[in-house]
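A.B. asks: Sequence and predicted structure, then a few things I'm wondering about:
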Amino acid sequence: MNVNNEKSLESYRSLLLLSEITGEEPLSQRELSRRLGIAVGLVNSYLKNLVAKGYVRVKNFPSNRYAYLLTPQGLAEKSRLAYQHLSYFTSLYTVARQDYLDLFRRLEASGVREVAFCGVDEVAEVAYLSLRETGLKLVAVMDDGRAGEVFFGVPVVSLANGVREHRGPVIISSLKQRDGLTQALRGLSVTASQIFIAGVAE
């Protein structure tokens, strides 16, 4: 996606984090990382920021476990961010739809016929709508957290299985997990020239 969306992505992640910590259950940063699809270090950084702003307080449990609780200011901030992101998602849909369509048309023009998606979320659905406007075929969908599900008729598999079965272009189809998925693919020996990100110049 375009660099202009980075700030919106940051506040969106803050909204997701605030939404996850509304309960009183003790949650590890690793668990929050898994739920949100972002690195543990990033979760730690966001939490420190939210605590410093007075939006979140930390409650200790036995066995070195913690609960992150919303303060009244945190509840207000969550509502503000939710409202802000109504307009963000309208913008995201428009921009992502065009970015993916441009990418798919470029790939089609270069002779590509089949692609794989990596990452399943609301952005992947937008990408799929754009794909249907071209002659490209979606032959594989990878997402470690959603393996076993079905995405528009295509079974979702783990990254390792997807990379083993598909040797063609891999489209990063998640904005939230973009960097982590790119690193994971590189760790599975997928070359940079095989990985495509909409809105990012090649």
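C.D. replies: In hand now; what should we look at?

A.B. asks: contacts, neighbours, all on C-alpha from now
C.D. replies: OK.

A.B. asks: For this structure, which segments count as helices?
C.D. replies: The residue ranges that make up the helices of the chain, judged by DSSP state H, are 6-20, 29-36, 40-52, 72-109, 122-131, 159-165, 178-187.

A.B. asks: most neighbours per residue, which of those helices?
C.D. replies: Of all the helices of the chain, helix 122-131 has the most neighbours on average by mean count of other C-alpha atoms under 10 Å, namely a mean of 20.

A.B. asks: any idea of the angle that helix forms with helix 72-109?
C.D. replies: With axes from the mean of the first three to the mean of the last three C-alpha atoms, to 10 degrees defining the directions, helix 122-131 sits at 30 degrees from helix 72-109.

A.B. asks: and helix 122-131, what other elements does it pack with?
C.D. replies: For helix 122-131, the packing partners by 3 or more C-alpha pairs under 8 Å, 6 or more residues apart in numbering; DSSP states H and E come out as helix 72-109.

A.B. asks: ok, structure two:
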Amino acid sequence: MSSTRKWASSICSIAFLIYFAVIILQVPIFSVPCRIGICKTPLEVTSSQLIASDVFPPFIVKALLYPGALAKALYNHKTIPNFRNLLKLYKFNSRQITPTSDLHRLEVLAGSYLSVGGAIMGLMKPGRMGLFGILLLIWGLIRESIMFQSGLDHEKASHIRPAMWIALVSAFLSIRKDVRKIIRTFRGNQTLKHKYV
């Protein structure tokens, strides 16, 4: 029993770290038209909505965006971004942003909020919020692409990038109860095999 808990704890910790890195370091997991052009991460969608609605001060939005901007700069061998000019870097200051302009992509917006919230809340205790966010994002993006193909939506097509599946699997495996059940089921099947062999 204790070995099951240790395995589950290790798997959950590693999976959550992967999920956290994908969300907070802004690994592109989709492409969808948004207010700043094309948004590729849940954090970009969430930040543009937070800036538009003035719910949080810009300092908090910059603090959310900075780790990803820093990771992108290091990866692309560019200069480290200035914290003050971060909103300009993401083009949040370049066009008029209204809070209602993304409401027709409600699943993508809600999924982005839940994904980012799941990554932040998971630092205290990983839960299902991130998984629900990713599932909602996938549903919204599939719905967008179906609407585009049927001619109902004349904007650029939305699509899912391969890193989305990494985020989905890591969000699922960060839920300790589910991982324990999987390990117990696997061990139970192994025991039955040995019994009948």
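C.D. replies: The structure has been received and is ready for your questions. Model, not experiment: these values are computed from the prediction.

A.B. asks: Mind checking how well the two chains overlap by TM-score?
C.D. replies: Once superposed, chain against chain, the TM-score is 0.25 (TM-score structural alignment, normalised by the length of the second structure); 85 aligned residues with a C-alpha RMSD of 5.6 Å.

A.B. asks: sorry, back to before: among the helices of the first structure, single out whichever gets nearest to residue 65 of the first structure.
C.D. replies: Residue 65 of the first structure sits nearest to helix 29-36 of all these, at 9.6 Å, using C-alpha to C-alpha.

A.B. asks: returning to what we had before: tabulate the helices of the first structure in TSV, adding columns for distance to residue 195 of the first structure.
C.D. replies: Formatted as TSV, the entries for the helices of the first structure read as follows, by distance: least, C-alpha to C-alpha, whole Å:
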stretch	distance to residue 195 of the first structure
helix 6-20	20
helix 29-36	22
helix 40-52	23
helix 72-109	12
helix 122-131	15
helix 159-165	11
helix 178-187	7
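
A.B. asks: Out of the ones you listed, flag the one nearest residue 172 of the first structure.
C.D. replies: Counting by C-alpha to C-alpha, residue 172 of the first structure lies closest to helix 178-187 out of the helices of the first structure; the figure is 6.4 Å.

A.B. asks: tell me what that closest one is packed against?
C.D. replies: For helix 178-187 of the first structure, the packing partners by 3+ C-alpha pairs under 8 Å, 6+ apart are helix 159-165, strand 170-172.

A.B. asks: go again using 10 Å as the cut-off
C.D. replies: Packing contacts for helix 178-187 of the first structure, counted by 3 or more C-alpha pairs under 10 Å, 6 or more residues apart in numbering; DSSP states H and E, involve strand 114-118, helix 159-165, strand 170-172, strand 195-197.

A.B. asks: Would you mind giving these as JSON lines with distance to residue 32 of the first structure added?
C.D. replies: Written out in JSON lines, the entries for those read as follows (distance: least, C-alpha to C-alpha, whole Å):
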{"stretch": "strand 114-118", "distance to residue 32 of the first structure": "21"}
{"stretch": "helix 159-165", "distance to residue 32 of the first structure": "21"}
{"stretch": "strand 170-172", "distance to residue 32 of the first structure": "22"}
{"stretch": "strand 195-197", "distance to residue 32 of the first structure": "25"}
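
A.B. asks: And these: which comes nearest residue 30 of the first structure?
C.D. replies: Distances from residue 30 of the first structure to each of these were compared using C-alpha to C-alpha; the shortest belongs to helix 159-165, at 19.9 Å.
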